[in-house]
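[1] The following comprises the amino acid sequence and a computationally predicted model.
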Amino acid sequence: MTPLRLVVVDDHPVVRDGLRGMLGTQPDFEIVGEAASGTEALTVVAAVRPDVVLTDLRLPDPSGGTLIRLLRERVPSVQVLVLTTHDTDSDVLPAVEAGAIGYLLKDAPREELFRAVRAAARGETVLSPSVATLLLSRIRPSRPLGEARLSAREREVLALIARGRTNREAAADLHISEATVKTHLLHIYAKLEVPDRASAVAAAFQRGILS
């Protein structure tokens, strides 16, 4: 299996070293470059053309949404996964609008980070729960608690997804088929009026369905 090619962008050397060491424990990851500024990131990514760029938001110029937009424009095949300590409107919204595939906080468990990198490489959106909740609150007002009537099984599926389980893992945990999990997810999306897994989890926390 060809390893996923990664570039790490952060202006703190200790953070880059830590990420390189952590990501390097995974046999399907290969660190092919790193950068300490936006300008350096653009140069490195253009040269090595990785699958995923993991980047902080607040870097020497350019940073944030501007850097993400330029990365996506210059190397359209790359997926940008934000890894930062900031989850305010002024940070999250420009990053997502600029084309970031995912947005994680630096206190995320390492297994969550590993899953996020793999999901980003597949083109799947990955958001930390607090970020998903923020985005959802910006596009839809809060609903009364319990308005969405999820079945007991749908709640079980949603709870597993919220803990980061894949469809296959959720199916194994519940002793049902992967196709059945997908069907439950489609019903959940329809009931919560959301387009994807991250939004479903955010909506469930926001409305008190999950705690």
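    Nice, thanks for sending it over. Residues are numbered from 1 along each chain as shown.
[2] CA atoms for contacts and neighbours, from now on please.
    Noted.
[3] Nearest to the spatial middle of the protein, which residue is it?
    Among the residues of the chain, the one closest to the centroid is residue 126, at 2.2 Å (CA atoms, centre = their mean).
[4] Which residue comes closest to that residue once chain neighbours are left out?
    Of all residues not flanking residue 126 in the chain, residue 102 sits nearest, at 4.4 Å (CA to CA, 6 or more residues apart in numbering).
[5] separation between the one you found and residue 54?
    Remark: distance between residue 102 and residue 54 (CA to CA, to the nearest Å) = 9 Å.
[6] Which neighbouring elements make contact with whichever helix or strand residue 18 is part of?
    Using DSSP states H and E, residue 18 sits within helix 13-23. Helices and strands touching helix 13-23, by 3 or more CA pairs under 8 Å, 6 or more residues apart in numbering; DSSP states H and E, are strand 4-9, strand 29-35.
[7] if you compare those, which one is most tucked away?
    Highest mean neighbour count of the helices and strands packed on helix 13-23: strand 4-9, a mean of 23 (counted as mean count of other CA atoms under 10 Å).
[8] What lies in contact with that one?
    Strand 4-9 is contacted from outside by 16, 19-20, 28-38, 41, 45, 50-56, 118, 121, using CA atoms under 8 Å, 6 or more residues apart in numbering.
[9] same question, stretch 53-68
    6-11, 36-39, 42, 45, 78-84, 91, 94-100.
[10] One more pass at 7 Å, please.
    Contacts to stretch 53-68, defined as CA atoms under 7 Å, 6 or more residues apart in numbering, come from residues 6-11, 37-39, 79-84, 94-95, 98-100.
[11] ChimeraX command for the buried members of these?
    Restricted to buried positions by 16 or more other CA atoms under 10 Å, the ChimeraX selection for the contacts of stretch 53-68 reads:
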select :6,7,8,9,10,11,37,38,79,80,81,82,83,84,94,95,98,99,100
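[12] check contacts around residue 91.
    Under the criterion of CA under 7 Å, 6+ apart, the contact list for residue 91 is empty.
[13] Use this one as the comparison:
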Amino acid sequence: MSGPITVVVVDGHTLTRYGLAGLVSADPEISIVGECGLAAEAPARIAVAHPDVVVLDVVLPDADGLRLARELRDRYPSLGIVVLTCHDEDDVLFRALETGVSAFVAKTAPNAEVLAAIRHAAVAAASFTATGLASALARRGQATLPTAATLALSPREREVLSLLATGQSVPAIAGSMFVSLSTAKTYVSRLYDKLGATNRANAIMTALRLGLISTELSAIA
């Protein structure tokens, strides 16, 4: 990437925006090119600034931050999206994972972790990273699980599983596998059925427990 990573900040707290500006100003590789406090203002700011990364709060004064993140992901597949949160509960983390954001960071995280999340989002927008995700997956237990012997995953399904584990969205999986979006959705649906999962988090958790993937596979650890 040539030039600094450009960032738009969307956060309802003026002090948070000011703090991020101060943090980023000390890093010559990252530059804030826009900011706003409302979800309603974000699309226009992003359309004008064309940032590499958007950093937004999970709770905005006028909207659900993760709903905004989903809209941005659908509109800009290559946009890095970092979610900052005061609510580090497992359910919020899993919602972020399902939304397709690039990184999930607590507002209490060290400065280096916030900057690392921005850098990650800039170069791997379709890959999800969050400190403690593996632990959260372990805490979300399932009553019954299939066994590795009974799954009989096809090579394509194993490929889909690996891509899901790296945090790739379904459109990104379609591109990686050189198949149509509908075909990729079919593969994901079949994989979920075999794993007894209803979403990505369930699928990854089950696969981890069965030894089908490891946390070293991706940036989800």
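    Done, it's in. It should be emphasised that the depicted structure is a prediction, and the values quoted were computed from it without experimental measurement.
[14] What TM-score do the two superposed chains give?
    With the length set by TM-score structural alignment, normalised by the length of the first structure, the two chains reach a TM-score of 0.64; 154 aligned residues with a CA RMSD of 2.8 Å.
[15] Take the helices and strands packed on helix 13-23 of the first structure and write them to CSV, including distance to residue 131 of the first structure.
    CSV is the format used below for these (distance: least, CA to CA, whole Å):
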stretch, distance to residue 131 of the first structure
strand 4-9, 20
strand 29-35, 25
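[16] and residue 132 of the first structure, which of those strands is closest to it?
    Residue 132 of the first structure lies closest to strand 4-9 among those, at 22.8 Å (CA to CA).
[17] what angle sits between that closest one and helix 13-23?
    170 degrees (axes from the mean of the first three to the mean of the last three CA atoms, to 10 degrees).
[18] report the angle between the axes of strand 4-9 of the first structure and strand 29-35?
    30 degrees.
[19] Just give me the mean distance for strand 4-9 of the first structure relative to the second structure.
    Here the mean offset of strand 4-9 of the first structure against the second structure after fitting is 0.7 Å, by mean CA distance after the TM-score superposition for the first structure.
[20] can you pull the contacts of residue 23 of the first structure?
    If you count contacts by CA under 7 Å, 6+ apart, residue 23 of the first structure has them with residue 29.
[21] what's near enough to touch the aligned residue in the second structure for the residue nearest to the centre of the first structure?
    In the second structure, residue 126 of the first structure lines up with residue 129, judged by TM-score structural alignment. Shown in contact with residue 129 of the second structure (CA under 7 Å, 6+ apart): 102, 103, 104, 219, 220.
[22] In the first structure, which of the residues you listed still touch?
    Here is what carries over to the first structure from the contacts of residue 129 of the second structure, by both residues aligned by TM-score structural alignment, their matches' CA atoms under 7 Å: 102, 103, 104, 219.
[23] Neighbours of the second one, how many?
    The reference is to residue 103 of the second structure. Residue neighbour count, defined by other CA atoms under 10 Å, stands at 32 for residue 103 of the second structure.
[24] gap between it and residue 122 of the second structure?
    Distance, residue 103 of the second structure to residue 122 of the second structure, by CA to CA: 10 Å.
[25] Residue 106 of the second structure is in contact with residue 84, isn't it?
    Yes - shown here, residue 106 of the second structure and residue 84 form a contact pair, counting by CA atoms under 7 Å, at 5.6 Å.
[26] who touches both of residue 102 and residue 54 of the first structure?
    Counting by CA under 7 Å, 6+ apart, the contacts common to residue 102 of the first structure and residue 54 are 80, 81, 82.
[27] TSV for those, including distance to residue 158 of the first structure and secondary structure?
    Shown next, in TSV, are those (distance: CA to CA, whole Å; DSSP: H, G, I helix; E, B strand; the rest coil):
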residue	distance to residue 158 of the first structure	secondary structure
80	26	strand
81	23	strand
82	24	strand
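[28] ok, so of the residues you listed, who is nearest residue 186 of the first structure?
    So of these, ranked by how close each gets to residue 186 of the first structure (CA to CA), first place is residue 81, at 25.6 Å.
[29] residue contacts, that closest one?
    Going by CA under 7 Å, 6+ apart, residue 81 of the first structure touches 52, 53, 54, 55, 100, 101, 102, 103, 120.
[30] Just the closest of those to residue 182 of the first structure, please.
    Distance to residue 182 of the first structure, by CA to CA, is smallest for residue 120 among those, at 19.5 Å.
[31] give me the element that closest one is part of.
    Going by DSSP H and E, residue 120 of the first structure is part of helix 110-121.
[32] cool, and residue 71 of the second structure?
    Assigned by DSSP H and E, residue 71 of the second structure belongs to helix 65-75.
[33] For that helix, list every residue counted as buried.
    65, 66, 67, 68, 69, 70, 72, 73.
[34] average offset between that helix and the first structure?
    With mean CA distance after the TM-score superposition for the first structure, helix 65-75 of the second structure departs from the first structure by a mean of 1.4 Å once superposed.
[35] so where is that helix in the first structure?
    Counting by TM-score structural alignment, helix 65-75 of the second structure falls onto residues 64-74 of the first structure.
[36] where exactly do the strands run in the first structure?
    Under the criterion DSSP state E, the first structure carries strands at the ranges 4-9, 29-35, 52-55, 79-84, 102-105, 126-127.
[37] Generate a markdown table for the ones you listed, with distance to residue 179 of the first structure as supplementary columns.
    Below are the strands of the first structure laid out as a markdown table (distance: least, CA to CA, whole Å):
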| stretch | distance to residue 179 of the first structure |
| --- | --- |
| strand 4-9 | 27 |
| strand 29-35 | 29 |
| strand 52-55 | 29 |
| strand 79-84 | 28 |
| strand 102-105 | 25 |
| strand 126-127 | 22 |
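[38] Give me the buried stretch members for the longest helix out of those in the second structure, please.
    The residue-count maximum for a helix in the second structure (DSSP state H) belongs to helix 181-195. The neighbour-count check on helix 181-195 of the second structure (16+ other CA under 10 Å) flags 184, 185, 187, 188, 189, 191, 192, 194, 195 as buried.
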